[in-house]
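**Q** I'll drop the sequence and a predicted model, then ask my questions.
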Amino acid sequence: MIAVTGSTGRLGGRVARRLAAAGVTQTLLVRDPARAPRLDGATAVRAGYGDHDAVVAALRGAGTVLMVSASESADRVDQHRAFVDAAAEAGVAHLVYVSFYGAAPDATFTLARDHWATEQHIRASGLAFTFLRDNLYAEAMLALVGDDGVIRGPAGRGRAAVVAQDDIADAATAVLTGPVRHAGATYDLTGPQSLTLDEVAAILSRATGRAIAYEPETVEEAYRSRAPYGVPGWQLDAWVSTYTAMAAGELDGISDAVPRLTGHPATPLADVVSAS
C-alpha cells in the first residue's frame, strides 16, 4: 500500500489520481476527509502532520509514503519532523519527500533551508528515502504578474528552470511505484529551459496575449513594495528571497531527471501556460 499526503492540493492530488488510474491501493492522509478526492482504491484518513497518533495509525502497513511539504508556516520544520518520526514509528519502508531545488543550510531562498533541515531529519530517521527537489513551479509564473502586467522583484538577470507540476507528479508516481530502484537518490526536477524573468515575461505575453514585462527591483524596494500585505517577517523574507535566489544563480541549471524518471521530455513553460 502507498500513502499520499497533500491529496487535497495540486501536487498531491495529481499523484493520487495517477496512482488510482494505475490501480494502486492508497491511503490519503488529509486534515479534512470531506475534501479528499474520491478515487478508486483510495481511503481518506484524517491525520495532520502534527497529529502523532493519527499519523502512526494511518501509516501502519504502508510500504511507501509520499510526503508533500506542509503549507508554509513558521513551524513547518517542526511539523515535518513530527511526521517523519511518526512514519518511522509506524514502520514505513520508504519515504518520498518533495523538497526544493538547491536545498541547503545556507540557501538564499529561506524556505530551501527548511527543506534541507527536513532532509537531514529524514536521513537521521533511518528510513529509506528519495528526495524530489523541485525547481519553481511553472504554474506559479502567472501569479508573479501584477495587475499592471509587470513582474517586479530583485532577480536581476538570474535564471530559474521552472518545472510543470504534471511532470513532478509523473516523476513522483514513477518513484512511488518502484521505490527500491530509487532508494537514497536525490533528483533535481526542472523544466527544459532555464529562464530569466525577462524571458518568462515574453513567454507569458505570447501565451496569454497580454503585454507582460519584467522590472527589476532592489532588495530594499522589494521589501517596501510587499510590506503593505502585512505578512509576518518570515513570509516576507521568503517572498523576496525567491527572487534573490535567482539573482544568486541558485535556481539555474537543467536536470535530465524528469525525462529519465517519466520517459517523456520536461514540459516547456509556454505549454504549461497554454494548457492552463
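**A** Received the coordinates, thanks.
**Q** For the rest of this, base every contact and every neighbour count on C-alpha atoms.
**A** OK.
**Q** How much space separates the nearest residue to residue 195 once chain neighbours are set aside from residue 191?
**A** Nearest-residue entry for residue 195: residue 159, 4.8 Å, with adjacent residues in sequence omitted and distances by Cα to Cα, 6 or more residues apart in numbering. For residue 159, the distance to residue 191 (Cα to Cα, to the nearest Å) stands at 12 Å.
**Q** Residue 142 now?
**A** 16 Å.
**Q** Comparing the two, which shows the higher neighbour count?
**A** Comparing residue 142 with residue 191 by other Cα atoms under 10 Å, the one with more neighbours is residue 191, at 31 against 16.
**Q** Assign the closest residue to residue 50 other than its chain neighbours to helix, strand or coil.
**A** Nearest residue to residue 50, sequence neighbours excluded (Cα to Cα, 6+ apart): residue 79, at 5.4 Å. Secondary structure assignment for residue 79 (DSSP: H, G, I helix; E, B strand; the rest coil): helix.
**Q** Strands of the protein, start to end?
**A** When assigned using DSSP state E, the strands of the chain occupy the ranges 2-5, 26-30, 42-46, 64-67, 94-100, 128-134, 150-153, 159-160, 186-189, 195-196, 213-216.
**Q** then this one, side by side with the first:
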Amino acid sequence: MGLIAVTGATGQIGGRVARGLAAAGAPQRLVVRDPSRAPDLDGADVRVATYGDGEALRHALDGADVLLFVSGSEDAHRLDQHRTVTEAAAAAGVRRVVYTSFLGASPECTFTFARDHAATEQMLTAARFETTFLRDSFYLDVLPEFVTDGALRGPAGTGRVGAVARADVAEVALAAVLDESHAGRSYDLTGPQALSFAEIAATLSAVGGTPVAFVDETVEEAYASRSGFGAPQWMLDGWVSTYTAVASGELDVVTDVVEAVTGHPARTLEDVLRGR
C-alpha cells in the first residue's frame, strides 16, 4: 500500500481517518499546522505545512500516493489556498485525491461557501488526479452550535436538510483512501432523513432537555441580526445562505451512500446528540 497523506489530522474528519488508518496498519503522513496537536499514532509520520505555503506542502506530500484533502475553513482566500494544495500535490507526484466537498456544489448554488468547493473540484479534475469527491451535507454535529439564546434563527422556512454525521463522513473517507475502487466517484453524503429546522429544534429540545425554538427570519432580518458581529460581507452571505439553501430545497436530499459504503445505517440527529 502506498503512503497516504492526511490533512486536517487535528480535526474531526481528518483525525478520525488518521486513527482508522493507524488501526488498519496503513502507512500515513499527517500534514498539520501545529505538530504539538498532531495525534500520536503508530506508524504516522508528521510534517508541518499550511494550505498557503506551497513549498512546505510539496515537501509534506513528497512520496505520498494518496491524499485526503480536507477542505479548508471558510476564508476569503480559501480558493487560493486550495489551489496551492492542488499544485503542491501535483508537483509532489500524488496520484489519487479524496476531497471533502459539499452537497450540490456548483458555481451558482445558493450556499455561497459551497461555490469554493465546486471550483476546487474543477481544479483537481483539471490536474488529472484520480479523484473521489465526498459531497457532504451540513453536519449534524454542528447544528447545536447554531442555537443562540434558545433559538435557531434563519430564513429556512419549511425547507428540509439531510444533514450527516461527521463520524459517517470520516468512515466513508477512510474507505475511499484505502480502496482504489472509489476512485473516479462522487458521493452525496447525507443522514437517513431530511429535517426541517422546526424538527431539528424539537429534537434538540427533547434530547437536551432545554427548550429550543425555531425562528423563521426573513432574509432582511437575518442580515440585520448578524450585522453586529463585525463580519465581512462574504461571511454574512455565507451565514445567511446556510438557511436560504435549505429553504430553496437544494439540500432536501437523502441518499443511502453511507450505508452502502460503511455497512451500517447513517446516524440520526438523535444518535449524534446522544454520542452514538
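**A** Structure received. On a predicted model such as this, the values are computed, not experimentally measured, just so you know.
**Q** Just give the TM-score of the two.
**A** After superposition, the two chains reach a TM-score of 0.97 (TM-score structural alignment, normalised by the length of the first structure), with 274 aligned residues with a Cα RMSD of 0.9 Å.
**Q** Report how many residues lie close to the aligned partner of the residue nearest to residue 50 of the first structure in the second structure.
**A** In the second structure, the residue paired with residue 79 of the first structure according to TM-score structural alignment is residue 81. Neighbour count for residue 81 of the second structure, taken as other Cα under 10 Å: 20.
**Q** what's near enough to touch residue 81 of the second structure?
**A** Neighbouring residues of residue 81 of the second structure by Cα atoms under 8 Å, 6 or more residues apart in numbering: 51, 52, 72.
**Q** how about 10 Å then?
**A** 50, 51, 52, 53, 54, 71, 72, 75, 87, 120 (Cα atoms under 10 Å, 6 or more residues apart in numbering).
**Q** Surely the third one and residue 82 touch.
**A** Yes: here residue 52 of the second structure lies in contact with residue 82, judged by Cα atoms under 10 Å, at a distance of 8.2 Å.
**Q** that older thread, farthest-apart pair in the contacts of residue 81 of the second structure, please.
**A** 75 and 87 (19.0 Å; Cα to Cα).
**Q** Settle it for me: which of those two has more neighbours?
**A** Taking neighbours as other Cα under 10 Å, residue 75 of the second structure and residue 87 compare with residue 87 leading, 17 against 13.
**Q** wait, that one sits on residue 123?
**A** Yes: if you go by Cα under 10 Å, residue 87 of the second structure and residue 123 touch, sitting 9.2 Å apart.
**Q** which residue sits closest to whichever residue in the first structure pairs up with residue 133 of the second structure, ignoring its sequence neighbours?
**A** In the first structure, the residue paired with residue 133 of the second structure according to TM-score structural alignment is residue 131. In space, and not counting its chain neighbours, residue 131 of the first structure is closest to residue 186: 4.6 Å by Cα to Cα, 6+ apart.
**Q** residues contacting the one you found?
**A** With contact taken as Cα under 10 Å, 6+ apart, residue 186 of the first structure is in contact with 96, 97, 99, 129, 130, 131, 132, 133, 257.
**Q** what residues are up against the second one?
**A** For residue 97 of the first structure, the residues meeting the contact criterion (Cα under 10 Å, 6+ apart) are 65-69, 84, 115, 118-119, 122, 129-133, 172, 186.
**Q** can we see that at 7 Å?
**A** 66, 67, 68, 130, 131, 132 (Cα atoms under 7 Å, 6 or more residues apart in numbering).
**Q** quick one, helices of the stretch 151-276 of the first structure?
**A** If DSSP state H, counting those that start in this stretch is used as the criterion, the helices of the stretch 151-276 of the first structure fall at 165-176, 197-208, 219-226, 233-247, 257-262, 269-275.
**Q** most neighbours per residue, which of the ones you listed?
**A** Mean neighbours per residue, mean count of other Cα atoms under 10 Å, is largest over those for helix 165-176, with a mean of 23.
**Q** ok, now which ones touch residue 105 of the first structure?
**A** 113, 116.
**Q** Show me which parts of stretch 69-85 of the second structure are buried, residue by residue.
**A** Of the residues in stretch 69-85 of the second structure, 69, 70, 71, 72, 78, 79, 81, 82, 83, 84, 85 count as buried by neighbour count, 16 or more other Cα atoms under 10 Å.
**Q** whoops, stretch 92-105 of the first structure was the one
**A** 92-104.
**Q** Ends of it, what's the gap?
**A** Using Cα to Cα, the end-to-end distance of stretch 92-105 of the first structure comes out at 27 Å.
**Q** equivalent range in the second structure for it?
**A** Going by TM-score structural alignment: stretch 92-105 of the first structure matches residues 94-107.
**Q** rewinding a little: format the helices of the stretch 151-276 of the first structure as a markdown table; extra columns: distance to residue 35 of the first structure.
**A** Formatted as a markdown table, those follow (distance: least, Cα to Cα, whole Å):
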| stretch | distance to residue 35 of the first structure |
| --- | --- |
| helix 165-176 | 20 |
| helix 197-208 | 31 |
| helix 219-226 | 32 |
| helix 233-247 | 26 |
| helix 257-262 | 29 |
| helix 269-275 | 25 |
